[in-house]
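> Based on what follows, work out the 3D shape:
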Amino acid sequence: MNAPERSAVHRADAAFQEMHGRAPSGVWSAPGRVNLIGEHTDYNDGFVLPFALPHRTAVAASARDDGLLVATTLGDDGKAQHATPIAVSALEPGAVQGWAAYPSGVAWALREQGVHGGADLVIAGDVPAGAGLSSSHALECAVALALLGLAGRAPDGAAGSPALSEIARWVQRSENDFVGAPTGLLDQTASLCCTEAHALFLDVRSGKSEQVLFDAAANGLRVLVIDTRASHSHTDGGYGARRSGCERAAELLGVPALRDVAVAELPEVLPRLPEELRPLVRHVVTEDDRVLRAVDHLRSGRMAEIGPLLTASHTSLRDDYRVSVRELDVAVESALAAGALGARMIGGGFGGSAIALVPEDALTAVEEAVVAGFALESLGTPRLFTAVPSAGAGRDK
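Below you'll find the predicted structure:
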């Protein structure tokens, strides 16, 4: 177990005992994620390639017999924030606001699956919030496993137990319909299904997945995560507008989803669309192709060759999908100038984090260049760390 995981699990467990005067029935945790490549392709039935971070959100939980959901989260300063207790039977979209909407939304979605019981939840985590590293989905996935575990429905492969792919869709429903963020399936599936030392190659349409070996250190490389500290949100409209644009383009083209358009068809397809939709389609179609090529490189042991694909992905997200911001561009430009093999923004955009694929012997130079680049632009100091593909969600205690 890595250090961030121990920290989150220990903090949640200890805080639960302090608040409730007894040990929790169990502690479950789920990781944040880095999406190596494949951005805004998940809600277009396409391909993604994420891996789990060692940073996790943990939930210490016990069942209640009064039907109430009582949730507490620990801030970075260790102070507890208590949500107003609410009956699981009373949960409806719009009934809960703020951070408590995330665990409440999961309880609401699971209620439709026959999970009705109340619970005491104490939440602690190490996944940086607002950094595009899927902190909200780590929280939701950990809560989902906790509530299912308390109800005797853990995803353990026993007859009648839910598959991780089912749980991912339940979590997506909680995010889409309760919280109001129109996210796809990438983040939930990554948090639940990723494995140590691998990236998860997922065909979102079919649900088929493959664990692709991704050992950067063995190849003399590092994945540097650059948290720009420019906070982002999926509920502010920009993400939803682009998703709606993709759906409209698919409808105009007469295809189920943009995944059904091939790169070779773009010269014929794009002129048939309104001008404002063409860049969205170009990004999604070429991004799917980049994912497939990246997977081929990794399968063949040519990890360094994914670098240019990462950079091309950022260019497409910046120019066609128009979801980058200056902080993300500075991160990418500074990393590339200092020797990174490739770099790109990750997540939904409008802030958050970038990644850079860096030769091990250039790591310090790249880190220093990124910090200097932010200072030159009078931007806040970014948070930097190297990411190692880690285990997905599960029960810790």
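> from here on, contacts and neighbour counts on C-alpha atoms
OK.
> now for the helix or strand hosting L49, which elements pack on it?
Here L49, judged by DSSP states H and E, is contained in strand 47-64. With contacts taken as 3 or more Cα pairs under 8 Å, 6 or more residues apart in numbering; DSSP states H and E, strand 47-64 sits against helix 3-20, strand 26-37, strand 118-125, helix 135-150, helix 186-193, strand 198-203, helix 278-299.
> Output the ones you listed as TSV; include the columns distance to A107.
Output for the helices and strands packed on strand 47-64, formatted as TSV (distance: least, Cα to Cα, whole Å):
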stretch	distance to A107
helix 3-20	19
strand 26-37	15
strand 118-125	9
helix 135-150	7
helix 186-193	15
strand 198-203	26
helix 278-299	33
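> Second input sequence below; structure requested for side-by-side comparison:
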Amino acid sequence: MSDRFDAAEAAGGFTEYYGRAPGGVWSAPGRVNLIGEHTDYNDGFVFPFAIDRRTVVALGDRDDQVLRVSSTFAPDPVSVHLDDLAPDAVSGWAAYPLGVAWALRESGADLAHVRGVDLHLASDVPIGAGLSSSAAIECAVAVALNEHWGLGLDRPALAKAGQLAENRVVGAPTGIMDQSASLLGEADAGVFLDCRSLDADVIPLGFRDAGLVVLVIDTHVSHAHATGGYAARRASCEAGARALGVDSLRDVRVADLARAEAELDDETFRRVRHVVTENQRVLDAVRSLREHGPASIGPFLDASHVSMRDDFEISVPELDTAVEAAQGAGAVGARMTGGGFGGAAIALVADALVPDVTESVRAAFAARGFREPTVFAVAAAQGARRDG
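I've put the predicted structure just below:
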């Protein structure tokens, strides 16, 4: 966990809100997606890693069946009775943690005889930066409730519950990548995930030994997955799959793109081309990482950004500026990360070049009159866990 954030701080916040000590503290990280964007809900491949910024949840029992949640990022606690849990029972920020409780029940967990709990959330995962602050909340709460209530669900099942909460309660049509990364991540390793089978392979990244660091460039252009752009892209992918007669775009290969271009309108084809080529880039990047080391994956990161910018059209000028400035200052590779329409870019950078890349990005933003970005390094970290 980061130096600024620990279990004791979350436990202290719980005590301040509820007047008693918590029974336990759990945490889960945000994630950076190294490569594989908008492939997850198309049954494809992704390669994210959990980051060393976390959401912490402190939990204490109640004597009734009420769930109450407070946080450092909202002024008032929100409560709901277990019997009243439903997709429309909560809204706003509380939909993430309380939606998980509903999703656990929908996943088959017996909540009829459990006691309610008080929860207190704190986080140093930036909100709206494309680092999945939402999945960090969901996964921290999922592991806490799973252990405290003795539900016995495994990590893939908890990932599904987190995704269900985000899809049905929050209303964001996201895939399962974020929750899988947050739950399965390990130090200095990425999670190579097949989003169809949910088979996950934890692969050493080797960034530390290679003298490389991942810089996150938060543009401060906010995005919201529950709004139209993300949903429209997903709808285009589903329409493309139907038109091509396949269950999902996972079943379309690069060699099939010539036929797809002949059968689809231009916009749908470009959406399809991004997903199909991005799936191949994930496979190629993982293979190159294994065979040639981390410095070899730069071209795949660069090509991924071009595809998102031109074919999927989810970049914004600030993201393009961040990527171009990082590349120009010597980054191994750079791309926007996350769902798009704002958020963050990442750059894989040699340790010695971090100051140059950082200054180059800031200067480029200033020259274009953009708000100053926040640039910080992240390292691949352990996934969700109990902290106290």
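> rewinding a little: so which of the helices and strands packed on strand 47-64 of structure 1 comes closest to E265 of structure 1?
Counting by Cα to Cα, E265 of structure 1 lies closest to helix 278-299 out of those; the figure is 9.5 Å.
> Now do that closest one: which range of structure 2 does it align onto?
Helix 278-299 of structure 1 lines up with residues 269-290 of structure 2 when matched by TM-score structural alignment.
> Give me the buried positions along that stretch.
Across stretch 269-290 of structure 2, burial judged by 16 or more other Cα atoms under 10 Å covers 269-283, 285-286, 288-289.
> wait, which of the helices and strands packed on strand 47-64 of structure 1 is closest to E166 of structure 1?
Between these, helix 186-193 lies closest to E166 of structure 1; by Cα to Cα that is 9.5 Å.
> Now do that closest one and strand 47-64, the angle between them.
Interaxial angle, helix 186-193 of structure 1 versus strand 47-64 (axes from the mean of the first three to the mean of the last three Cα atoms, to 10 degrees): 70 degrees.
> so how far is helix 186-193 of structure 1 off the chain centroid?
Offset of helix 186-193 of structure 1 from its chain centre (Cα atoms, centre = their mean, to the nearest Å): 7 Å.
> Same check on stretch 345-359 of structure 1?
12 Å.
> what comes up buried for it?
Using 16+ other Cα under 10 Å as the test for burial, stretch 345-359 of structure 1 gives 345-359.
> List the residues that contact E372 of structure 2.
By Cα atoms under 8 Å, 6 or more residues apart in numbering, the contact set of E372 of structure 2 is T219, R362, F365, A366.
> who wins for most neighbours among the residues you listed?
T219 (25 neighbours; other Cα atoms under 10 Å).
> In which helix or strand does the counterpart of it in structure 1 reside?
The alignment partner of T219 of structure 2 in structure 1, by TM-score structural alignment, is T228. Here T228 of structure 1, judged by DSSP H and E, is contained in strand 221-230.
> mean deviation of that strand from structure 2?
Averaged over the aligned pairs, strand 221-230 of structure 1 sits 1.0 Å from structure 2 after superposition, using mean Cα distance after the TM-score superposition for structure 1.
> before we move on, back to that, roughly how far does the closest residue in space to the match of T219 of structure 2 that isn't next to it in sequence sit from E275 of structure 1?
Excluding the flanking residues, the one nearest T228 of structure 1 by Cα to Cα, 6 or more residues apart in numbering is P382, at 4.7 Å. Between P382 of structure 1 and E275 of structure 1 the distance is 36 Å, computed by Cα to Cα, to the nearest Å.
> So for these two, which sits in the more crowded spot?
Remark: of P382 of structure 1 and E275, P382 carries more neighbours, 20 against 10, as counted by other Cα under 10 Å.
> Give the equivalent position in structure 2 for the more buried one.
P382 of structure 1 maps onto P373 in structure 2, by TM-score structural alignment.
> these two touch, right, that match and L215?
No - between P373 of structure 2 and L215 there is no contact under Cα atoms under 8 Å: 11.9 Å.
> which ones are touching the equivalent of S132 of structure 2 over in structure 1?
Here S132 of structure 2 is matched to S134 in structure 1, going by TM-score structural alignment. When contacts are counted by Cα under 8 Å, 6+ apart, S134 of structure 1 touches G32, R33, V127, D187, G347.
> Apply 7 Å and report the result again.
When contacts are counted by Cα atoms under 7 Å, 6 or more residues apart in numbering, S134 of structure 1 touches G32, R33, D187.
> what would these look like in JSON lines with neighbour count and distance to H234 of structure 1?
JSON lines is the format used below for the contacts of S134 of structure 1 (neighbours: other Cα atoms under 10 Å; distance: Cα to Cα, whole Å):
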{"residue": "G32", "neighbour count": "33", "distance to H234 of structure 1": "16"}
{"residue": "R33", "neighbour count": "33", "distance to H234 of structure 1": "16"}
{"residue": "D187", "neighbour count": "31", "distance to H234 of structure 1": "12"}
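> what's the closest of those residues to P389 of structure 1?
Among those, R33 lies closest to P389 of structure 1 (Cα to Cα), at 8.7 Å.
> tell me, stretch 56-69 of structure 2 lands on which residues of structure 1?
On structure 1, the counterpart of stretch 56-69 of structure 2 by TM-score structural alignment is residues 58-71.
> First-to-last residue distance for the matching stretch?
Rule used - Cα to Cα; the end-to-end distance of stretch 58-71 of structure 1 is 13 Å.
> now stretch 207-218 of structure 2
21 Å.
> again, but for stretch 197-209 of structure 1
15 Å.
> What is the aligned counterpart of R326 of structure 1 in structure 2?
Counting by TM-score structural alignment, R326 of structure 1 lines up with P317 in structure 2.
> repeat for E367 of structure 1
So, by TM-score structural alignment, E367 of structure 1 is matched to T358.
> And for R22 of structure 1?
Using TM-score structural alignment, the partner of R22 of structure 1 in structure 2 is R20.
> now that match: how far from L249 of structure 2?
R20 of structure 2 is 51 Å from L249 of structure 2, by Cα to Cα.
> More neighbours: these two, which one.
Using other Cα under 10 Å, the more surrounded residue of R20 of structure 2 and L249 is L249, with 25 against 12.
> Thanks a lot, catch you later.
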